[in-house]
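Asks: can't give you the sequence, but here's the structure:
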């Protein structure tokens, strides 16, 4: 039996199973990284374990990253306790190409893992020390869209942020407040330069990180907690930079089938864990083989040679074009469409959905027809090739155990970028009209139908976690399958569809609100109404590819 914690004692067995192992002095890497950190990462979940940790290992194997990465978790302490510390900060990566031959690696370039919260004083003190160290070059983030959101749909600060503003930098609780407090300590220790690099899956992520961080710092300045010069420090991008990125790697929750496979191959303790806060994590991570990371090359304190690990380094404009291509057209809107429809139609697998002719055609209509006319090619990636890869290879990969329920998580935080940006471009471009859109409005109507909590057969299901779920379901609480009273439905959904905080645009100003209302009413007609509505629109409006 192979013990991941003591992998060095099982090199012959790992070699026999073709498991790739580290080729660096791990003890030295951990000691150096904890003493003089270069790279800190916020968000210890599966994306870090299946992508950033692989990049770090690739660099460490080449002698390009002798410090490794310090992982910082601010939301779920059990991730650190049960997935990092118990397994000595190691992870077994399982890469799953569509060809079927899996690639397995022991990833060991995580130098330390900390629950970065004032409630854990020992870990928080260590993180303060790391931020005060001039050696620190960059901090990356994979904390999901909601990690940057400071306000609710009424444009008021959410509870934790309001408390953090009142309390100041000594006892922050929200990730953005914790970051602001740590940067204040860096400022006080020497105002050292640094790059803060969002690698979350939305457009212009660096800009959003900067906006959120400065909002908290400015509120603290108003309260007298920090001086104006600290705001100037954070505002000077020649000292504190916020590079934009485009990241792309489908990394589902750990799969029970992978857990069983590893156990059958003789690996010990490969069970999947679910924390009290609902995080699914394991000693292993399963991910796809196709991946992209494009970074704006702006690092005031220097950076590792990321290009040695296959990362694209370029200018901001190119990153923006690449990310817009992916997030608003060629991948993320299609993923969310499959997520919403998959939950309504009873699917538990993205790959299985792609075998459904209606859903496959829906994805093609959005991806090939409605999005591309308003997208500019980034140059370094061809949109048509990228889209073809997504539709014919990645979504259809039977080895990736991805589920619509995972993708449906936090949909309220995603629709503004994934659909709202395209709608806005149809409003702005002279020869485009959002009223010509059919399948993007159809998905927005399907999301409202999803929020009712009944599948297409009328059976209850549990919607995926979402910070606005309770609020939105409350607004829709008296709408049931069979409700056809147009004025009553309008009374309930107009405040939702007109909310720019959710969609990035007032959908009535875009002149598609009424269309969405009509689609929603059709989907409420009775059992199988979602399927019938989808089929009718495909038949009436589908275009030959």
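Replies: Nice, thanks for sending it over. Every value quoted in this text rests on a predicted model; they were computed, and no experiment measured them.
Asks: Please count neighbours and contacts with C-alpha atoms only from this point.
Replies: Will do.
Asks: Quick one: the helices in the stretch 251-400 of the chain, in order.
Replies: 256-264, 316-325, 332-345, 350-353, 357-364, 383-389 (DSSP state H, counting those that start in this stretch).
Asks: Check which helices and strands the shortest one sits against.
Replies: To tie it back to what came earlier, the one meant is helix 350-353. helix 332-345 (3 or more CA pairs under 8 Å, 6 or more residues apart in numbering; DSSP states H and E).
Asks: In terms of secondary structure, what does the helix it packs on contact?
Replies: Applying 3+ CA pairs under 8 Å, 6+ apart, one finds that helix 332-345 contacts helix 350-353, helix 357-364, helix 404-407, helix 439-451, helix 529-541.
Asks: Dump these into CSV; add distance to residue 90 and mean neighbour count as well.
Replies: Converted to CSV, the helices and strands packed on helix 332-345 look like this (distance: least, CA to CA, whole Å; neighbours: other CA atoms under 10 Å):
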stretch, distance to residue 90, mean neighbour count
helix 350-353, 29, 22
helix 357-364, 37, 19
helix 404-407, 24, 21
helix 439-451, 38, 23
helix 529-541, 45, 16
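Asks: nearest to residue 200, of the ones you listed?
Replies: The stretch from the helices and strands packed on helix 332-345 with the least distance to residue 200 (CA to CA) is helix 404-407; that distance is 14.2 Å.
Asks: tell me which strands and helices the closest one is in contact with?
Replies: Using 3+ CA pairs under 8 Å, 6+ apart: helix 404-407 touches helix 332-345.
Asks: One more to weigh against that first structure:
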């Protein structure tokens, strides 16, 4: 019988192959300064990887990783002393063992330990990746009808929600005369720090008005932006990791080589020297969000609609189509970047280079069909804002209108095929698509009547004319017609 490989843990680190990177510091000399709520794969592949670099410089910022409900991460990694493998996937795969997590807790059955860690004076930063749903938000801030919020208000010393734990920990520190911790949302949520702050204050006001006043005066809730693609862990990844480590890792994670973390430099109880690990500290998180939306997400949408019409399945496949790849790069460099109000210190050329490399990564299977979802919500913030800025500056918008026309043609194709759109405006869009005749003026004008998408641009004749021309340029919207239109548009930029 073949012996099972040993488990990854502190005692097996020295036996790992030389090609596997491992913590560049003595784990026993680190101390927990961060409590992280939401110990999923993204945190372990992203923030924990940054902090693993940082601990070699400053050992006071190790992590207590808390799962609010599931015991799975704790039960997988506690026997491994919190160690796990980060696999960076690309043309060349690399492995690195992360040691930043020193403690793993599950709030569901270890709530007292979580509250004790939050109240510990060594804890100076609480970070969160709980997804938008985990903030229990409603239209006007906190959703007081949410079952977890209702439970926590009835029993604030035994919370269930992330908001409940954040505030309960702060309440304990206030009662003990301990300085508060900074609360840093790392979820992709617009104005994440501002929305978290409002929710915490609304909750605290219901618990004790004096506590809310103290939080408002003393606690910092910085905004942030994060970016990296983290595919789910599967058995194939576990098998590859075991083979390369020579020992078993119950829960490795994988990530593309690129990662970005931008944090508002506003902390209330000291902060880790994040910049030493490659984190960007900025006072303009909205500017970085805008750059991401326009230089990353807008080209993604262009690839999704134009690539789908060409019969292409993934982003990496789309970047192997010469006409589409050249068009997208031209769009980014010649049309989007010049119309971007970039944050201070932002290098658009370098950012575009990194995005194009990400798009070409053959190890990331990013489906165009998924990126194509919710076009009526995505296009206004991804593309139409750039078009509006270009018009205001007197710049051309012909190329910018081609992806928008691609979306219209995509809607028509789906409607004619009887395929439902994944979009909040599915019904009106499908009705317009079914009635489409192929005549540019008629079809485009029908779409432009959707004020929720196109107003106020739909009242600008320059945009209307350019969109009609782009729609007509796509011809029958077959692969050959799309490729020809893209080649013409790209050549026009090179003249």
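Replies: Yep, it's here. What you see is a predicted model, and the numbers here were worked out from it, not measured in a lab.
Asks: Superposed, what's their TM-score?
Replies: Overlay of the two chains. TM-score (TM-score structural alignment, normalised by the length of the second structure): 0.76; 482 aligned residues with a CA RMSD of 4.7 Å.
Asks: Out of the helices of the stretch 251-400 of the first structure, which gets nearest to residue 171 of the first structure?
Replies: helix 316-325 (34.5 Å).
Asks: Now that closest one: buried residues?
Replies: Buried residues in helix 316-325 of the first structure, counting neighbours by 16 or more other CA atoms under 10 Å, are found at 316, 318, 319, 320, 321, 322, 323, 324, 325.
Asks: related to what we said a few turns ago, just put the helices and strands packed on helix 332-345 of the first structure in CSV and tack on distance to residue 92 of the first structure.
Replies: As requested, those are arranged in CSV below (distance: least, CA to CA, whole Å):
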stretch, distance to residue 92 of the first structure
helix 350-353, 24
helix 357-364, 33
helix 404-407, 21
helix 439-451, 36
helix 529-541, 40
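Asks: Which of the ones you listed sits closest to residue 164 of the first structure?
Replies: So among those, helix 404-407 is nearest, using CA to CA, at 30.0 Å.
Asks: who's in contact with the closest one?
Replies: 252-253, 335-336, 338-340, 342-343, 347-350, 463-464 (CA atoms under 8 Å, 6 or more residues apart in numbering).
Asks: can you give me how far that helix is from the chain middle?
Replies: 12 Å (CA atoms, centre = their mean, to the nearest Å).
Asks: for the contacts of helix 404-407 of the first structure, which one is nearest residue 478 of the first structure?
Replies: For the contacts of helix 404-407 of the first structure, the nearest to residue 478 of the first structure is residue 463 (17.0 Å; CA to CA).
Asks: And that closest one, how far from residue 148 of the first structure?
Replies: Here residue 463 of the first structure is placed at a distance of 22 Å from residue 148 of the first structure (CA to CA, to the nearest Å).
Asks: same thing with residue 67 of the first structure?
Replies: Counting by CA to CA, the gap from residue 67 of the first structure to residue 148 of the first structure is 28 Å.
Asks: So between the two, which is more surrounded?
Replies: residue 67 (25 against 20; other CA atoms under 10 Å).
Asks: Would you agree that one falls within a strand?
Replies: No: according to DSSP: H, G, I helix; E, B strand; the rest coil, residue 67 of the first structure belongs to no strand; its state is coil.
Asks: mind checking which helix or strand the closest residue to it other than its chain neighbours is in?
Replies: Nearest residue to residue 67 of the first structure, sequence neighbours excluded (CA to CA, 6 or more residues apart in numbering): residue 33, at 3.8 Å. Using DSSP states H and E, residue 33 of the first structure sits within helix 26-35.
Asks: what helices or strands is the helix or strand following that helix leaning on?
Replies: Next along the chain after helix 26-35 of the first structure, taking DSSP H and E as the criterion, comes strand 39-42. Applying 3+ CA pairs under 8 Å, 6+ apart, one finds that strand 39-42 of the first structure contacts strand 69-73, strand 138-141.
Asks: any idea how far the residue nearest to residue 16 of the second structure when sequence neighbours are not counted is from residue 19 of the second structure?
Replies: Computed as CA to CA, 6+ apart, the closest residue to residue 16 of the second structure that is not its neighbour in sequence is residue 245, at 5.8 Å. Distance from residue 245 of the second structure to residue 19 of the second structure, counting by CA to CA: 9 Å.
Asks: which of the two has more neighbours?
Replies: It is residue 245, of residue 245 of the second structure and residue 19, that has more neighbours when counted by other CA under 10 Å, with 26 against 11.
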